[in-house]
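*Asks:* dropping a prediction and its sequence here:
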Amino acid sequence: MRLKQAKQLEAGHVYVEKIRDAMKDNTQRARLMNVELYSQNLETFRVTEYINRRSGIPPRSYGVDLRNRRCECEMFQALWYPCAYVVAACATYSLNAEQYINDVYTLERTLRIWGNEFPVSRDISTWEVQSPAFEMLPDRSLRRRVKGRPTITRI
């Protein structure tokens, strides 16, 4: 994994392969969207996605706030890279959508993570298991009842 990412970095790529693929897919989806500008300084947009009109599904509309890195679809906040609606807004007004990709997805950052060495675990049989400080007793009321005739508890 580390060698593959090092080769990608040498080839001039900035982001990991999954992000590049996701951004490519989002760019394809963004072509089918209509963007309306809501603020003068290119920060707030209303993006409408037109799905196949024959299917009878109404168009979906989402608000995009680039300053606060928010989209009403919530994918932008959850995944830390631009969703298709953010890509559509950026493409319509000639903004670079890659500036909104979080640094955790850069090849340089992932190579630094893979560069750390992990300590080798000892044999499991040599691990010390400490006894609990208290005695654990089962709760008999939580036992599953046996199938069949009930037992009489009266004397």
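*Replies:* That came through fine.

*Asks:* make it CA atoms for all contacts and neighbour counts henceforth
*Replies:* OK.

*Asks:* can you point me to the longest helix in this protein?
*Replies:* If each helix of the chain is counted by residues according to DSSP state H, the longest one is helix 17-30.

*Asks:* tell me the contacts of the nearest residue in space to residue 33 that is not next to it in sequence?
*Replies:* Nearest-residue entry for residue 33: residue 49, 4.5 Å, with adjacent residues in sequence omitted and distances by CA to CA, 6 or more residues apart in numbering. With contacts taken as CA atoms under 8 Å, 6 or more residues apart in numbering, residue 49 has the following neighbours: 32, 33, 34, 59, 60, 61.

*Asks:* please spell out the PyMOL selection for the buried subset of those.
*Replies:* The PyMOL selection below is limited to those of the contacts of residue 49 classed as buried (16 or more other CA atoms under 10 Å):
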select buried, resi 33+34+61
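
*Asks:* a markdown table for the contacts of residue 49, including distance to residue 90 and secondary structure?
*Replies:* Listed next are those as a markdown table, based on distance: CA to CA, whole Å; DSSP: H, G, I helix; E, B strand; the rest coil:
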| residue | distance to residue 90 | secondary structure |
| --- | --- | --- |
| 32 | 14 | coil |
| 33 | 12 | strand |
| 34 | 12 | strand |
| 59 | 20 | coil |
| 60 | 18 | strand |
| 61 | 16 | strand |
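
*Asks:* put this next to the first one:
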Amino acid sequence: MLAVLRSVNEEGADYLCNIPFEQWTQAYEGGLRYGHMTSNLAECINSVLKGTCHLPITSVVRETYFRLAALFPKQAASYKGQIQGGRVWCAKVLQEINKAKARPNTMHTVCHDRDNLWFRVTEFDRPHEGIIGGQYRVHLRNRTCDCERFDALRYPCAHVIAACQNLRLDPMSYVDEVYKLETMYNVWKHVFPPILDKRNWPPVSLALFKLLLDRKLCRKTKGRPYSTRIRTNIDIREITNNQKLCGWYRNRGHTSRSCPNQNS
């Protein structure tokens, strides 16, 4: 991947290489984000705050607070209802595990160490499904698999389920606690208290704040403004070696105002 980036943009590839890989790649993040990448999290936030990008910063902050205040009780009530209904795991994990349970019949599992739960899982080719077979080492005690889906997502992949079926183990015992509905409910149960009306806010002394101007954003006070247009070869006015050309005779080194031949 880095070779492709380097061939496309040398400067961009050098910039990415200076950032630790565990901060922006899923292959090196060590399963800390449970498969979520930065783009996934950004899209989730954008979906909640859709339509607020054009607002001023004060309105964006206010809209963010009130939208989260309405979203958290709604999500908490949904998870609480599922818990009261007797469910333990979230629907997404159950769906993925049920899908993976249909694949072990196309695999051959051999137990190499019953005490340490070492397995070798051989997956057969299935060209009609685009799956190329291979051998995978599964270590249930360390919760690792060579396909690395088990390591990153923290719930059993198809190879882990095949190893569990070999010893009649419950694959749900290898699902991380973060996928429990109780864990999700504990996240969403926090509330955002209502905010007082602006007229009832306590007085704040402006002496505590000091506004600093950004000189780079200020307009030029004297002289003509700088042109930011990208000039091409068809422009009449040319700039060569940082020297302006005379508007009358097209000579270098002076302008039409300081042209020595302007009287003639």
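*Replies:* Noted; the coordinates are in hand. What you are looking at is a predicted structure, and each value in this text was computed from that prediction instead of being measured.

*Asks:* now for the residue nearest to residue 33 of structure 1: what does it line up with in structure 2?
*Replies:* In structure 2, residue 49 of structure 1 lines up with residue 123, judged by TM-score structural alignment.

*Asks:* before we move on, back to that, ok, the contacts of residue 49 of structure 1 vs residue 71 of structure 1, which is closest?
*Replies:* residue 61 (10.6 Å; CA to CA).

*Asks:* what about the equivalent of that closest one over in structure 2, distance to residue 240 of structure 2?
*Replies:* Residue pairing (TM-score structural alignment): residue 61 of structure 1 is matched to residue 135 of structure 2. Taking CA to CA, to the nearest Å as the criterion, residue 135 of structure 2 is separated from residue 240 of structure 2 by 65 Å.

*Asks:* swap in residue 42 of structure 2?
*Replies:* With distances defined as CA to CA, the gap from residue 42 of structure 2 to residue 240 of structure 2 amounts to 45 Å.

*Asks:* residue contacts, residue 149 of structure 2?
*Replies:* 156, 157.

*Asks:* which residue in structure 1 aligns with it?
*Replies:* Under TM-score structural alignment, residue 149 of structure 2 pairs with residue 75 in structure 1.

*Asks:* do the same with residue 79 of structure 2
*Replies:* Mapped onto structure 1 by TM-score structural alignment, residue 79 of structure 2 lines up with residue 5.

*Asks:* isn't there a helix covering its match?
*Replies:* Yes: remark: residue 5 of structure 1 belongs to a helix, assigned using DSSP: H, G, I helix; E, B strand; the rest coil.

*Asks:* nearest residue to it other than its sequence neighbours?
*Replies:* With CA to CA, 6+ apart, the residue lying closest to residue 5 of structure 1 is residue 107, at 6.5 Å.

*Asks:* residues touching that neighbour, list them.
*Replies:* Residue 107 of structure 1 makes contacts with 5, 6, 8, 9, 13, 14, 15, 16, as judged by CA under 8 Å, 6+ apart.

*Asks:* and if we set it to 7 Å?
*Replies:* In this structure, residue 107 of structure 1 makes contact with 5, 9, 14, 15, 16, judged by CA atoms under 7 Å, 6 or more residues apart in numbering.

*Asks:* select from those residues the one having the most neighbours.
*Replies:* residue 15 (22 neighbours; other CA atoms under 10 Å).

*Asks:* could you find the counterpart of that one in structure 2?
*Replies:* Counting by TM-score structural alignment, residue 15 of structure 1 corresponds to residue 89 in structure 2.

*Asks:* residue 96 of structure 2 versus its match, what's the distance?
*Replies:* 12 Å.

*Asks:* kindly report the same for residue 181 of structure 2.
*Replies:* As for residue 181 of structure 2, its distance to residue 96 of structure 2 is 16 Å (criterion: CA to CA).

*Asks:* again, but for residue 147 of structure 2
*Replies:* The value you get for residue 147 of structure 2 to residue 96 of structure 2, if CA to CA is used, is 16 Å.

*Asks:* between those two, tell me which one has more neighbours.
*Replies:* Using other CA under 10 Å as the criterion, residue 147 of structure 2 and residue 96 rank with residue 147 on top: 17 against 14.

*Asks:* now do the same contact list for the more buried one.
*Replies:* With contacts defined as CA under 7 Å, 6+ apart, the neighbours of residue 147 of structure 2 are residue 136.

*Asks:* quick check: the gap between it and residue 77 of structure 2.
*Replies:* 36 Å.

*Asks:* can you check residue 161 of structure 2 too?
*Replies:* 32 Å.

*Asks:* who has more neighbours, those two?
*Replies:* Applying other CA under 10 Å to residue 161 of structure 2 and residue 77 shows that residue 161 carries more neighbours, namely 25 against 14.

*Asks:* quick one: map the more buried one onto structure 1.
*Replies:* Looks like residue 161 of structure 2 aligns to residue 87 there (TM-score structural alignment).

*Asks:* so its match: helix, strand or coil?
*Replies:* Using three-state DSSP, the three-state assignment for residue 87 of structure 1 comes out as helix.

*Asks:* is it true that it touches residue 29?
*Replies:* No: applying CA atoms under 7 Å, one finds residue 87 of structure 1 not in contact with residue 29, separated by 8.9 Å.
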